[in-house]
Every structure is written in C-alpha cells, then in structure tokens.
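Q: Could you look at this predicted model? Sequence included:
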Amino acid sequence: MLKQILFFLFSFLLISCVGDFEEKKLLGYSDKNGKLHFEIIEKDFNKNDSLNFSEKRFVVLDSQNRIINKNNSQFLFYGNQNRLQEIRSVYRRGGKTNIVVYKYLYDEKQNLRLITFQFKKVDTIQTFKYNNLNQLIQKDFPYRKFSVNYKYKNGEISETKELENGSVSKHFTFIYDNKGNKSIEEWIFNEDQKLITYFKYDFENRLISKRDSSLTTFGNLNECVDFLDKFYYDKNDSLIEKRQYDRVLSERDFKYRGKITYEYKKL
C-alpha cells in the first residue's frame, strides 16, 4: 500500500514538473540563440496627456534578426527559408506550468497549409487553400465555422469575404496606390453598415495616418463617425508615437483624444 502511495505521489510530482522542465529548456534555447534583447515600453495618455497606464514587454532576436522570444512566454522556432515552424507558449494555471504548441505546416511549394494546436491532443485550428499562382484564396477556422475568401487583381488582394456558418458577415474591398501600398479599405457588415479606411504614407512608404470613416448619416449627433490615427517614427524607422483623434457627426474638425508612445531599450 505504501509503495502505491509513493508511486502515485512520484507520478503526480513528475507530471506537475514537466511544464517547468520544458520552460527551462525554452529559456535555455533563448539564452543560447539570442543576440539582441529589447525592452519595449508602451504608455497610454488621455486627451490631457495624463498617463492612463504603462506596459513593459521585451523581445529577443537571433543572429538573423528573427524574434525567438516574447516576454519569456512565447518562443518561436524557424525552419527552411526562415519559415516559422513552431510557437511554444507558456502559461500557468493553478500553480502548474503548461506548454501549448502551435505548429505551422507547409507544402512542397512552401505555402502554409495547416496550423495545429497541441495541448494534451492535437487539433487543426487553421487551413489554407491556394490557386495555381500560389495566391491564398481561402483560410478556414474549422472549430469556429469561420472562413475568409480572397480575390486578386493585378497581383494584389482586391476583395475579401468573411463567412460565419456559411453566411457572409463582412465584405472588404481594397484599392492600392502606385507603390503598391493599400490606400483605401472599404468594408460592409451587418448588410447595410459601411466603413471606409484611408491610409497615407510618407516618401519612405511608412504609414503616417489611418482614418476610419463611418458612412452613417443618421443617429446621435454626438456619436463618433470618424477616427484618425497619426503615426510618428524615429531615425531607425521605429514607431515612437501614435496620436488619436475623432470627430462626431455634428462636428467638422477632429479633436485630439490621446496618444500612445513607444520606447525601445537595448538590454
């Protein structure tokens, strides 16, 4: 009887520690392959520029400038042609460390075909279909009964449709500028509601503004119908600030609503 109890306790402790052992291996992988370590500090301010909250996170890059570690909670692995092959995520529940695994499977043309999720058992969570030009034409989420269909024009995605349970829930169309940047995105949802997003870029092709405009012409005059984000960069082309504005139906001009700043520190 005593042997059975000891065996049970040993087995329980072993199972409980598996996640801890795996986490230690993942941290070792990051330490061995990491070449650059960055801390990213994100601060959110209100319209009076008073701080709402601040958040820190960090990333680790390898010798090929690929992210291999996010916050010691996500570890990324790469294969041939720098294709993402696997993500291992660490999370804790009830004092126990758990590891979930996402695997990315490609065909002989290096097109992504499947994403699987593994925790106790393996489930396929995304599938992908391509045309004879190797363009993605359909993405399916089997467990959600959700899919996205893609159409192309001049080599660019011109239209997408999101379907839930076989019915179209959102319909997107896209227009590009002469540099191939997406300049207009129009989408219809709930059959009769429409939103248009306008994108602007600087001479270095960096996104500098994004405006979401609702085509609603009725309703509450104090309801926001336009949202505008402006983006600012440092000399290394890293995003350092996003300023946020909006406009209600009764107004002509945009009003400042706050900003988000980003700081990057090499560790």
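A: That came through, no problem. Numbers count the residues shown, from 1 in each chain.

Q: okay, CA-based contacts and neighbour counts for the rest of this
A: OK.

Q: can you give me the strands in the stretch 151-267 of the chain?
A: Using DSSP state E, counting those that start in this stretch, the strands of the stretch 151-267 of the chain run over residues 156-164, 167-176, 182-189, 193-201, 207-214, 224-233, 239-248, 255-266.

Q: helices or strands up against the fourth one?
A: Helices and strands touching strand 193-201, by 3 or more C-alpha pairs under 8 Å, 6 or more residues apart in numbering; DSSP states H and E, are strand 182-189, strand 207-214.

Q: Using CSV, please lay out the strands of the stretch 151-267 of the chain together with distance to Leu2 and mean neighbour count.
A: Supplementary listing: those in CSV, determined by distance: least, C-alpha to C-alpha, whole Å; neighbours: other C-alpha atoms under 10 Å:
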stretch, distance to Leu2, mean neighbour count
strand 156-164, 56, 18
strand 167-176, 61, 17
strand 182-189, 65, 18
strand 193-201, 69, 17
strand 207-214, 68, 18
strand 224-233, 67, 18
strand 239-248, 62, 19
strand 255-266, 55, 16
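
Q: And Phe128, how far from Phe231?
A: Using C-alpha to C-alpha, to the nearest Å, Phe128 is found at 33 Å from Phe231.

Q: before we move on, the earlier item: JSON lines for the strands of the stretch 151-267 of the chain, including distance to Phe45?
A: Formatted as JSON lines, the strands of the stretch 151-267 of the chain follow (distance: least, C-alpha to C-alpha, whole Å):
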{"stretch": "strand 156-164", "distance to Phe45": "34"}
{"stretch": "strand 167-176", "distance to Phe45": "32"}
{"stretch": "strand 182-189", "distance to Phe45": "28"}
{"stretch": "strand 193-201", "distance to Phe45": "23"}
{"stretch": "strand 207-214", "distance to Phe45": "19"}
{"stretch": "strand 224-233", "distance to Phe45": "14"}
{"stretch": "strand 239-248", "distance to Phe45": "9"}
{"stretch": "strand 255-266", "distance to Phe45": "5"}
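
Q: putting a second one here so we can go through both:
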Amino acid sequence: MLLLAALGTDTRIWDGVAARLAGGTALLRIEHPGHGGAPTEDARSVAQLAARVLRTLDDAGIASAHVAGVSLGAAVALALAADHPGRVRSLTLAHTALRFGDPALWDRRIETARRDGLAPLVEGTLARWLTPGEATADPGRADGLRAMFIATDREAYARCCEAVRDFDGEALPARVRAPTLLVAGDADLATPPAQMLALQQALPRAQLLRLPGAHLGLLAAPGAVAGALQALIDEGDHLWTTT
C-alpha cells in the first residue's frame, strides 16, 4: 500500500490507520517534496507530483499498489489512477476535491509562505485540520501537527500550493477503474462533504465513508478508516487476480 499525505503534513498522519491494517500489508510512504524530510524538488503541479510517485514505484520495482492519499495526496493518487490504471489496485481518497477553492486564497498563502515562512499560517491551518473539540481533547495531536507543518520547507510548500491552486480534476474520475473509498469529514470546511459526494457521483466504483471530523478527520477515527480500507484492499486484490 502506497501512502500519500496532505499539504503541510507527512505520512505519519496515516500511522493510526496503518497500525490497524492486516499484518501482511506492506507499506510504502512517499512524502511530497520538502515534506517529512524529503528533498525539495521543482514540482509545481499535481501531474508532476504524480509522475514523481510513478518514478518511485518504478525504481522500487513495484508493478501495482493500493494507493491512499489525503487532500493534495489524494489528488495525486487520483491523477495516478486515471493516467496509469494498470498500476493501481484500489484507490482511497480522503478529504479532497476535484478543485480546491479560490485561486486568490492560494496566491495569498503562497506569498506569505515565501515572504514570511510558515509560522504565520500555522494556526489558521490547524483550525481547518481539526475541530475545536478535537484540538481540545487531544492537545498532543495539535502540537504534533503544528511541528509537522512548521518543519515543512517553505519553498516546497509554496510550490505544492501552486499545484493545489491549479488542480482541475474534473476529467479524471471517468478514467479511474480501481475500486475506490472516499473519506469525508462532516465538519471539513476545506473540502466539504458536498464536494466528496460530487466526487462519489463522478467515480464509477466509489463508496463514501463520512466521519464527524474536519479536514484531517481520519486522525480521530483510524479504526473506522482502517476497517473500510482493509475491505477495499481485499476487494482490489480479488479483482486484480481474477481479471
């Protein structure tokens, strides 16, 4: 299983889910450029990020994988599944959209990151990632996410923001063949449930899991996500071996 993270995070956001998957599931974690200690690269589009993931699979000799992503990582996963359907056994898209909001908002975020670094953006970002109740109930989670965000390279973050700003995934779902799990947060203001429902309607073989969380709602319900994801893995492997 290939794991991809959200903008400003690293693949540790999948730890709670990964720990609950069947023991035989091998995990490959690919960090976005400048995230989670990965080198900064000049990747400024979702297509370039997906090509980078494909090269990593090729270099590792991996012919096919179950692919799971969050937010930006889910957009990259969707592009990979659409353009290279023979490489994706199943697809999990958490807290994402076919378009990510007002480009002007992203322009302001990019300008701030390049001029002032990520510190001015951290609290607003955390408010989108976690509900107030989640942040209060588990201060350690908020502190860990804050540190994760601040550790991200500012230029890499800005370039990934460019990728999010310019992403238009409207044509991608029709080319996806893999069974798909969508994970939505009922309190997600960044990628609201209505966007996830639209994505479900656009994907030919998608099921939707709704959680009572915000943009990183999978952190609060790793058991529910792992259960749905394990069923999807089993379905994808069955289809892969019988077609």
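A: That came in fine, so what should we check first? Bear in mind the structure is a predicted one, so any value in this text is a computation, not a measurement.

Q: tm score of chain vs chain?
A: Scored against TM-score structural alignment, normalised by the length of structure 2, the superposed chains reach a TM-score of 0.21; 97 aligned residues with a C-alpha RMSD of 6.6 Å.

Q: contacting residues for the closest residue in space to Leu136 of structure 1 that isn't next to it in sequence?
A: Spatial nearest neighbour of Leu136 of structure 1, chain neighbours left out: Tyr130 (4.4 Å); criterion: C-alpha to C-alpha, 6 or more residues apart in numbering. Residues near Tyr130 of structure 1 by C-alpha atoms under 8 Å, 6 or more residues apart in numbering: Leu136, Ile137, Gln138.

Q: quick revisit: generate CSV for the helices and strands packed on strand 193-201 of structure 1, with distance to Phe174 of structure 1 as supplementary columns.
A: Formatted as CSV, those follow (distance: least, C-alpha to C-alpha, whole Å):
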stretch, distance to Phe174 of structure 1
strand 182-189, 5
strand 207-214, 14
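
Q: Quick one: closest of those to Leu61 of structure 1.
A: Minimum separation from Leu61 of structure 1 across those (C-alpha to C-alpha) falls at strand 207-214, 24.1 Å.

Q: so what secondary structure elements neighbour that closest one?
A: Taking 3+ C-alpha pairs under 8 Å, 6+ apart as the contact cut, strand 207-214 of structure 1 packs with strand 193-201, strand 224-233.

Q: and those as JSON lines, adding distance to Ile68 of structure 1?
A: Listed next are these as JSON lines, based on distance: least, C-alpha to C-alpha, whole Å:
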{"stretch": "strand 193-201", "distance to Ile68 of structure 1": "30"}
{"stretch": "strand 224-233", "distance to Ile68 of structure 1": "24"}
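
Q: And those: which comes nearest Phe10 of structure 1?
A: Comparing those by C-alpha to C-alpha, strand 224-233 comes nearest, at 55.1 Å.

Q: any idea of the angle the closest one forms with strand 255-266?
A: For strand 224-233 of structure 1 against strand 255-266, the angle by axes from the mean of the first three to the mean of the last three C-alpha atoms, to 10 degrees is 30 degrees.

Q: what residues does strand 224-233 of structure 1 touch?
A: 207-216, 239-249, 254.

Q: Give me the angle between that strand and strand 239-248.
A: Using the same axes, to 10 degrees: strand 224-233 of structure 1 against strand 239-248 is 160 degrees.

Q: Give me the distance from strand 224-233 of structure 1 to the chain's centre.
A: 19 Å (C-alpha atoms, centre = their mean, to the nearest Å).

Q: could you give the angle of that strand to strand 193-201?
A: 20 degrees.

Q: on that earlier part again, among the helices and strands packed on strand 193-201 of structure 1, which comes closest to Asn33 of structure 1?
A: strand 207-214 (32.0 Å).

Q: report the angle between the axes of the closest one and strand 182-189?
A: Using the same axes, to 10 degrees, strand 207-214 of structure 1 lies at 30 degrees relative to strand 182-189.

Q: what's the offset of strand 207-214 of structure 1 from the middle of its chain?
A: Worked out by C-alpha atoms, centre = their mean, strand 207-214 of structure 1 lies 19 Å from the chain centre.

Q: So for the longest helix along structure 2, what gets flagged as buried?
A: With secondary structure taken from DSSP state H, structure 2 has its longest helix at helix 222-242. Buried positions in helix 222-242 of structure 2, judged by neighbour count with 16 or more other C-alpha atoms under 10 Å: Pro222, Gly223, Val225, Ala226, Ala228, Leu229, Gln230, Leu232, Ile233, Glu235, Gly236.

Q: again, but for stretch 18-32 of structure 1
A: For stretch 18-32 of structure 1, by 16+ other C-alpha under 10 Å, it's Gly19, Asp20, Glu22, Glu23, Leu26, Tyr29, Ser30.

Q: Pick out the most distant pair among the residues you listed.
A: Gly19 and Ser30 (16.6 Å).

Q: quick one on the thing from earlier: for Gln74 of structure 1, which of the strands of the stretch 151-267 of structure 1 is the nearest?
A: strand 255-266 (19.3 Å).

Q: can I assume Leu93 of structure 2 sits in a strand?
A: Yes: if the criterion is DSSP: H, G, I helix; E, B strand; the rest coil, then Leu93 of structure 2 is within a strand.

Q: Surely it touches Gly69?
A: Yes: applying C-alpha atoms under 8 Å, one finds Leu93 of structure 2 in contact with Gly69, separated by 5.4 Å.

Q: which neighbours do those two share?
A: With C-alpha under 8 Å, 6+ apart as the test, Leu93 of structure 2 and Gly69 both reach Ala75, Ala77.

Q: Looking at these two, which one has more neighbours?
A: Shown here are Leu93 of structure 2 and Gly69; by other C-alpha atoms under 10 Å, Leu93 has more neighbours (28 against 24).

Q: ok, how many other residues are close to the residue lying closest to Phe77 of structure 1 once chain neighbours are set aside?
A: Excluding the flanking residues, the one nearest Phe77 of structure 1 by C-alpha to C-alpha, 6+ apart is Glu86, at 5.1 Å. Neighbour count for Glu86 of structure 1, taken as other C-alpha under 10 Å: 18.
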